[in-house]
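# Following is a predicted model, sequence given first.
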Amino acid sequence: MSEENNVRLYYNPNGDDITISKYNDFLRRKDKDAIADFIYNRLYSRYIKPFEFDDYMYKEMYKNGFSMMASFCLLIETLQSFKYGWGDSNRRSGQLFQDFFKDNSDFGDLKNRGSDIYKHIRCGILHQGESTGGWEISRKDKELLEDKTIDAVRFGKILEKSLLEYKTLLESEAWDSEIWDNFRTKMRRIIANTQE
């Protein structure tokens, strides 16, 4: 077995490595459930789980709405890239945000604010180290959006639901559907990136 096939893509909650070789085995068997579970857990563990640690000291001293929103913005781009089959989102990230919020009715008040979220939250945090345009981030777990204040806790809960819906879609759609073709295209790029 080549060294590339042993690159870990994820380890599941049981501690088992999901390597490129294991993923390719899932593909050969057309095991939609295993692949959907793999991608859900890979994305959940990287972008959402770190902020769900239930410890008083952590919540009071370390948990931060800005780092939460930075992580959540990365997940939005990643998730939309999987849905579209894009190898990367270079120069197209703004469109991904607009489409994401238009397509996810659970985000309600943010439906037509994708470009604002992209510009003032995603780009503000990632490039300036702060939100811009008068936008603020809270962690009160109340309203998702109040004026220009986004609640990171509420946002994360809704985003987790979107991720779970993607997993369910993969499980239910036909193997040769567009959603699966796009998924496989994105995964080919991820695997190629481990070998460059």
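Received, thanks.

# can we go C-alpha only for contacts and neighbour counts from here?
Fine.

# Need the residue closest to the centroid of the protein.
To find the centre residue of the chain, average its C-alpha atoms and take the closest one (CA atoms, centre = their mean): that gives residue 75, at 2.4 Å.

# could you measure the closest residue to that one other than its chain neighbours against residue 177, distance?
Excluding its sequence neighbours, the residue lying closest to residue 75 (CA to CA, 6 or more residues apart in numbering) is residue 47, at 6.1 Å. Using CA to CA, to the nearest Å, one gets 27 Å for the distance from residue 47 to residue 177.

# got it, and residue 183?
With distances taken as CA to CA, residue 183 is found 10 Å from residue 177.

# swap in residue 94?
The gap separating residue 94 from residue 177 is 26 Å, by CA to CA.

# Which residue of those two possesses the greater neighbour count?
residue 94 (20 against 11; other CA atoms under 10 Å).

# Give me the distance from the host helix or strand of residue 18 to the chain's centre.
With elements delineated by DSSP states H and E, residue 18 resides in strand 17-19, which encompasses its position. Offset of strand 17-19 from its chain centre (CA atoms, centre = their mean, to the nearest Å): 19 Å.

# and that strand, what does it pack onto?
Where contact means 3 or more CA pairs under 8 Å, 6 or more residues apart in numbering; DSSP states H and E, strand 17-19 is packed against strand 8-11.

# Included below, for side-by-side comparison, is a second structure:
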Amino acid sequence: MSVELSSSFSSEGWQELKDSQDKTQIITVLRHRYSERYFEPFKKNEMKHGFSMMAVSCLVIESLISLKRGWRKTNGAGRVIFEEFFSTSHHLTDFTGLGADFYEHIRCGILHQAETTGGWRIRRDFSLPIVCADTKVIHATKFLNQLEKEFEEFLSELEEQDFLSPQWARVIKKIDHVVANCG
């Protein structure tokens, strides 16, 4: 049974795409997958909400780390993943050192209790910075926009690497896991 990896590509064609080592097409599939699932819905929807944006942002972070590492899943490494993500990010540098708090109070709060915890709040007032650690406020729109830049930077780095590089091997491994889950 074939499953859509994006609206323009199904799991059925993955082996052929992988065998052809078509970096450009694989990057296009990844871009479509992330754009359709995570980024575009919040650009076109007038009813968007910061809470939902941050829930999706947490999914993007874990998905992107899994893609970069070639992991099947991120079980058990939550705090470490978020600390590493923010410490290596070029677009979310204001969150360096906040990974453990973010993981516990944003990611786990939203995904397990359907609320932020620890006094953290999510806003979309453009007069606010992306994060204010003192008042524990995160600007959801700015955060998701920077996260999209982070993803695009990753794709640009992939584009420059040889298909047989370790980074490409990890990406292929992760997509293989995704396709295997389709079966």
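Received the coordinates, thanks. The model shown is predicted, which means the values in this text are computed figures rather than measured ones.

# and the equivalent of residue 173 of structure 2 over in structure 1, what element?
Here residue 173 of structure 2 is matched to residue 185 in structure 1, going by TM-score structural alignment. The secondary structure element spanning residue 185 of structure 1 is helix 178-195 (assigned by DSSP H and E).

# Give me the buried positions along that helix.
179-183, 185-187 (16 or more other CA atoms under 10 Å).

# next one: stretch 50-57 of structure 2
In terms of neighbour count (16+ other CA under 10 Å), stretch 50-57 of structure 2 has its buried residues at 50-51, 53-57.

# Next, format those residues as TSV and append distance to residue 128 of structure 2.
As requested, the buried residues of stretch 50-57 of structure 2 are arranged in TSV below (distance: CA to CA, whole Å):
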residue	distance to residue 128 of structure 2
50	13
51	16
53	16
54	16
55	20
56	21
57	18
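
# Residue 136 of structure 1 - nearest residue in space that isn't next to it in sequence?
Counting by CA to CA, 6+ apart, the nearest residue to residue 136 of structure 1 once its immediate chain neighbours are dropped is residue 149, at 4.5 Å.

# Tell me the residue in structure 2 aligned with that neighbour.
Checking TM-score structural alignment: residue 149 of structure 1 goes with residue 137.

# Repeat that for residue 134 of structure 1.
The pairwise alignment with structure 2 assigns residue 134 of structure 1 to residue 119, based on TM-score structural alignment.

# Quick one: the strands in structure 2, in order.
Defined through DSSP state E, the strands belonging to structure 2, from first to last, are 4-6, 9-10, 121-123, 131-132, 137-139.

# what's the matching residue for residue 162 of structure 1 over in structure 2?
When the structures are aligned by TM-score structural alignment, the residue of structure 2 matched to residue 162 of structure 1 is residue 150.

# Now for the residue lying closest to its match once chain neighbours are set aside: which residues touch it?
Setting aside the residues directly before and after it, residue 150 of structure 2 is nearest to residue 91 in space (CA to CA, 6+ apart), at 6.0 Å. By CA atoms under 8 Å, 6 or more residues apart in numbering, the contact list for residue 91 of structure 2 reads 146-147, 149-150.

# I'd like the list of those residues that fall within helices, please.
The helices in this structure, assigned by DSSP state H, contain 146-147, 149-150 from those.

# Mind putting the residues you listed into JSON lines with neighbour count and distance to residue 158 of structure 2?
Output for those, formatted as JSON lines (neighbours: other CA atoms under 10 Å; distance: CA to CA, whole Å):
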{"residue": "146", "neighbour count": "18", "distance to residue 158 of structure 2": "19"}
{"residue": "147", "neighbour count": "22", "distance to residue 158 of structure 2": "17"}
{"residue": "149", "neighbour count": "15", "distance to residue 158 of structure 2": "14"}
{"residue": "150", "neighbour count": "18", "distance to residue 158 of structure 2": "13"}
